[in-house]
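1. Need a 3D model of the following:
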Amino acid sequence: MKAAEKFYISEILTITKEKLIKRIVKGKSIPSLYCITLPLGNVGVLEIYEYRELLKDYYRKKDVTVVGCAVSKQDAFVVLRRIVEDIRQQDSMFRIPEFFEEG
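-> The predicted structure is shown next:
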């Protein structure tokens, strides 16, 4: 699992962005966390997963790129909305993976 260069974090998360990214990359346990990822398949734009789901063997074998985190599923939708608005403002709807590499 890796974190995107351009990484979004919920305004109500109490952990710092740097510490959160470090724990995600190392696969450490983080309670009550939802992650927004680039799509794991060939369909979709962005996906929301419970972080503990991403720690399972099935996902560990995949190339998962986390682009944002939130404290609940509802909060993840708020972060997702912010991401989509930024993507739209930068006219990047057709190059979403590149949008997150621009840091």
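2. C-alpha from now on. contacts and neighbour counts both.
-> Noted.
3. Tell me, how many residues neighbour A76?
-> Residues lying near A76 (other CA atoms under 10 Å) number 24.
4. With L40 instead?
-> Neighbours around L40, by other CA under 10 Å: 15.
5. one more to line up against the first:
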Amino acid sequence: MLKWHKKYYIGPGIKNISRIRRRLEHGKPVPGIYLITLSENPCNLLEILPALTLIQESAADMCPEIVGIAKGKEDAMDLVTEMIQTIFSETGGFEIKEYWKNR
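-> Got it, this is the predicted structure:
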């Protein structure tokens, strides 16, 4: 089961988020959708994953908490930039995991 943060970011190209989430939860392919997750690697702040990788149940089980969703890779990169800028302006740092814990 996918773990969604209750206040995740949604990219401007996303239409009908409930349908996309339902398809993802049921392991259905959703082409062109990218998920932004908290990184498990301490050298990275966030990760961008194509939603198609979650078709495999084992990959979906290992997916970190989802904090954003976008349509297309470019929109995903823009959304990550926006998220990091917001976090930096609100906290003065890059403590991404702490920010999401307290959000």
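6. TM-score, when you put one on top of the other?
-> After superposition, the two chains reach a TM-score of 0.78 (TM-score structural alignment, normalised by the length of structure 1), with 102 aligned residues with a CA RMSD of 2.4 Å.
7. can you pull out the strands in structure 2?
-> Using DSSP state E, the strands found in structure 2 span residues 4-10, 33-38, 46-50, 66-71.
8. any chance of these in a markdown table, plus mean neighbour count and distance to W100 of structure 2?
-> Shown next, in a markdown table, are the strands of structure 2 (neighbours: other CA atoms under 10 Å; distance: least, CA to CA, whole Å):
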| stretch | mean neighbour count | distance to W100 of structure 2 |
| --- | --- | --- |
| strand 4-10 | 15 | 8 |
| strand 33-38 | 23 | 9 |
| strand 46-50 | 19 | 11 |
| strand 66-71 | 24 | 8 |
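9. mind giving me a markdown table with the ones you listed and columns for distance to E25 of structure 2?
-> Supplementary listing: those in a markdown table, determined by distance: least, CA to CA, whole Å:
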| stretch | distance to E25 of structure 2 |
| --- | --- |
| strand 4-10 | 10 |
| strand 33-38 | 13 |
| strand 46-50 | 14 |
| strand 66-71 | 12 |
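10. Which among the ones you listed is found nearest to N102 of structure 2?
-> Closest approach to N102 of structure 2 among the strands of structure 2 is made by strand 4-10 (10.9 Å; CA to CA).
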